[in-house]
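Student: Structure, please.
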Amino acid sequence: MQIGDGPRAEILAMQGAGFRKHIMVDNFISRYGSYDKCGLVRRDVYNHCCRENMKLIAKGDAETTVGIMRSGKTNDPDFFFEYVLDKEGRLKSMFWCDAQSRRDYQHYGDVVEFDNTYKMNRYGMPFIPFVGVNNHRCTIVFGCAIVSDETEGTYVWLLQTFMRANCQQKPKSIITDGEPAMIRAIRSVFSDVLHHICACHIEKNMQRHLYYKSLDEFRSLLYYATSQDNFEQRWSAFVDK
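Tutor: Coordinates of the predicted model:
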């Protein structure tokens, strides 16, 4: 579907401000009332943002970035990086981690969290850190990535590359937000790994969809440890209520 000049400008403005794609679509639907009236669907927004990102990635910038990574590999033999170019030779996706990050993952990689909400760069591209917690309860970085789109294929490549960087050692649990493409990629690559949605994202949705008097009861279901059977009973009662 062809996006009009007005919506196109609005999408670019929202992308520059760091809005997620599904939030952009929800914004249009809330204003116009339906998909038909706003003249676009979710895939149109994803495709348009991807095309604009590709236009912004200049060849010189990509070459400079790859050069920096190669220098890191020269100075640190255990430095790891991989990248993907599009058909026109422009940088599409890149993942990297240094020797310390790889050692940390071997020791503390039982639980990994990654989030694609960071877009503080000139291209508005998602920057994705893979992080964990060490024995001092300090946050540690296992690797970083920058991507031009948020599709299932890109996430599959990213997770597979993360595994190659760490000798195919899978985490026991992985924590993400509720991005549908990310969830599908995790099911494909980490089918036997426990997947959890980040509690802060659940809190945001909870406050948006639940009546305020039920929030404390929902938090007790979310945060307080109990047996599986007890949780199922309490959850069923909560839903019925």
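Student: Only C-alpha atoms from now on, for both contacts and neighbour counts.
Tutor: Noted.
Student: remind me, longest strand of this structure?
Tutor: The longest strand of the chain (DSSP state E) is strand 139-147.
Student: elements contacting that one?
Tutor: strand 91-97, helix 99-108, strand 127-133, helix 152-165 (3 or more CA pairs under 8 Å, 6 or more residues apart in numbering; DSSP states H and E).
Student: Checking the residue nearest the centre of the chain next. Helix, strand or coil?
Tutor: The chain has Asn116 as the residue nearest its centroid, 3.1 Å off, counting by CA atoms, centre = their mean. On the three-state scheme (DSSP: H, G, I helix; E, B strand; the rest coil), Asn116 is labelled coil.
Student: Tell me how far the spatially closest residue to it that is not a sequence neighbour lies from Arg70.
Tutor: If you skip the residues right next to it in sequence, Asn116 has Ile128 as its closest partner in space, 4.8 Å away by CA to CA, 6 or more residues apart in numbering. In this structure, Ile128 and Arg70 are 20 Å apart, going by CA to CA, to the nearest Å.
Student: and for comparison, fold this next one:
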Amino acid sequence: MNKWVVKEFMADHNHPLVEQKNIQFLRSHRVIKNADKAQLNAMRGVGMGTSQIMDYMVQQSGGYNNVGFTKKDLYNHVDADRRVHLRDGDAKGALAYLCGKSEMDPSFYYKYNVDEDNRLANLFWADSTSKLDYNCFGDVLAFDTTYRTNAYKKPLMKVLALIFESWRFVLDAMNNKKPLSVITDGDKAMREAIKRIFPDSCHRLCAWHIQHNAFTNVHVKDFTNHFSKCMFMEGTVEEFECAWNDMLEMFNLHGHKWVTNIYAKRSRWAEAYLRGHFFAGMKSTQRCESMNAYLNRFFKTRLKLFEFVKHFDRALSCIRHNEAKAEFETHHCSAVLTSKLYPLEKYIEHLEAISESCIMKRWSKLAKETVQVHHDNESQGDAPNIIRYGALSSMCSRMSYFASQSEKAFKEARCEIQRLTCQMEELCKNSVEKSEREDLKATKHHVRDPIIVKAKGNPGNLKDKFKKPRHCGKCKKVRHTVRKCPEFVNTHNAFINIEDSIKDMGDMPSLLNHNMEGGSRHETNEFSQNVSLTFFK
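Tutor: As a prediction, the model looks like this:
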């Protein structure tokens, strides 16, 4: 067999070898293995950041020297994997995901519409559990359309997992059951939609938004306090009108534009006009705001639509888990027999039971007794390989614990794992399975991605409002830069005129002193010794 033999080594034409501690940065030594990729996908599926995953893998492998890749490699892999998922389009991926959920849940409902360019315009979906919850508790709806978490700046309406402005799909999905009351902010488009789709529902404006607008638009001391008293007073309509007129007289606000406009809407915010309508104790969209804070744990800003629907499912699964825990404690925990309503106890001490006519079923433990809840698998819609990976990891954790307790057990487990690894690797090469990405490609939806829009009611970044204007570097004024500064332009034109005059005097060498040093021409006009110009070629 022919062999090459090193006869002479000349170090003059070679770079020094990399030190042992820097080998980890060589491209040839940086590889993300398939096992690491599977672990990365599983950890990202529960919301862990790439930087946190890198720290965990470093600790798991025993240091940066042993992990086998850098943090930048991990970020590059995440970005490349994300582009692969979205290669057929973000909208197609999201619709394919919802289509897969509809196959697993027979009562799952989703619909969408497109614009004239065949771009996804609006999307609505509701699973079977959401529909059953609406059937039991859908007598009051609260909407907040200012929460945006996706890359297209589309508003998210919680409660019904709604991203839709034309609400006809809501009635179709919920068997045409209309709510008794609706609470929203002051968006005009929503008011018109509610009037058209829910004509018999009582529409109430959010009390918090109205109070905030009162404080913002009327700069009169103590006005907001008196306005709130009028808004929440539980008297008759005549008493409200009397209190309102007294307030106008007190603060001399007759003819004030905002006060006049808000008074015209009093039937949608004054408690005196809303008496007799059921709102489940709510006067604002604060529950939507609290839901926003909860969803922030699962969402990052500017998520792609495909990523958003998956993260929303994870958040919804966590909410339902907490609800199931609370329901279990309600039925199986011992009640604490105590009450601080001592005056009430004195008046009802002769009663042994409260009349059923005084108790609404929606507030009782039996609110869902007549409905059959579809207990779907929480992991539905996730990639099967990730599920299998998680199951195997859980099964091996106990074995790893015992194998790490002694040197003999460690060596035996390592040999067996190496043998099984080679066997599974060969089996994986010969097996043909459909992956999640192939499933996404087989979608019947041919919809383009939506365009980025500016959502109504969502204010811009506050940093932009208070951002200092850009100043000119020469005159220090705003609305222009140095290149367009009027003073600079005038001075520059003056320089050009002087240079032209000097060139015209080229036949008078006695009047000019030429000094050519360093690639410049220094010209001094002897008629005006205080003018010295330097022109660079």
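Student: And the TM-score between them?
Tutor: For these two chains in superposition, a TM-score of 0.63 is obtained (TM-score structural alignment, normalised by the length of the first structure); 164 aligned residues with a CA RMSD of 2.0 Å.
Student: that older thread, of all the helices and strands packed on strand 139-147 of the first structure, which one comes closest to Val193 of the first structure?
Tutor: Distance to Val193 of the first structure, taken as CA to CA, is lowest for helix 152-165 among these, at 12.4 Å.
Student: mean deviation of whichever helix or strand comes after the closest one from the second structure?
Tutor: Towards the C-terminus, the helix or strand next in line after helix 152-165 of the first structure, according to DSSP states H and E, is strand 173-176. Strand 173-176 of the first structure: mean distance to aligned residues in the second structure after superposition is 0.6 Å, counting by mean CA distance after the TM-score superposition for the first structure.
Student: thinking again about what came up before, what does the residue nearest to the centre of the first structure align to in the second structure?
Tutor: In the second structure, the residue paired with Asn116 of the first structure is Thr145, using TM-score structural alignment.
Student: before we move on, what about Ala62 of the first structure?
Tutor: Structural alignment places Ala62 of the first structure opposite Ala91 in the second structure (criterion: TM-score structural alignment).
Student: what do you get for Pro126 of the first structure?
Tutor: Taking TM-score structural alignment, the alignment pairs Pro126 of the first structure with Pro155 from the second structure.
Student: Burial check on its match, number of neighbours?
Tutor: Neighbour count for Pro155 of the second structure, taken as other CA atoms under 10 Å: 23.
Student: now Ile183 of the second structure
Tutor: 23.
Student: ok now do the alignment partner in the first structure of it, which residues does it touch?
Tutor: Counting by TM-score structural alignment, Ile183 of the second structure corresponds to Ile175 in the first structure. With contact set as CA atoms under 8 Å, 6 or more residues apart in numbering, Ile175 of the first structure has these partners: Val111, Val112, Glu113, Phe114, His195, His196, Ile197, Cys198.
Student: For Glu82 of the first structure, state which of those is nearest.
Tutor: Comparing the contacts of Ile175 of the first structure against Glu82 of the first structure with CA to CA places Phe114 closest, at 17.8 Å.
Student: check contacts around that closest one.
Tutor: Contacts here follow CA under 8 Å, 6+ apart; on that basis Phe114 of the first structure touches Ile128, Pro129, Phe130, Val131, Ile174, Ile175, Thr176.
Student: Let's have these in a markdown table, adding distance to Val141 of the first structure.
Tutor: Formatted as a markdown table, those follow (distance: CA to CA, whole Å):
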| residue | distance to Val141 of the first structure |
| --- | --- |
| Ile128 | 11 |
| Pro129 | 7 |
| Phe130 | 6 |
| Val131 | 4 |
| Ile174 | 14 |
| Ile175 | 14 |
| Thr176 | 15 |
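Student: and Ala185 of the first structure, how many neighbours?
Tutor: Counted with other CA under 10 Å, residues neighbouring Ala185 of the first structure total 21.
Student: Give the equivalent position in the second structure for it.
Tutor: Counting by TM-score structural alignment, which is the criterion used here, Ala185 of the first structure corresponds to Ala193 in the second structure.
Student: wait, what's in contact with its match?
Tutor: Ala193 of the second structure sits next to Glu165, Ser166, Trp167 when contact means CA under 8 Å, 6+ apart.
Student: Noted, bye for now.
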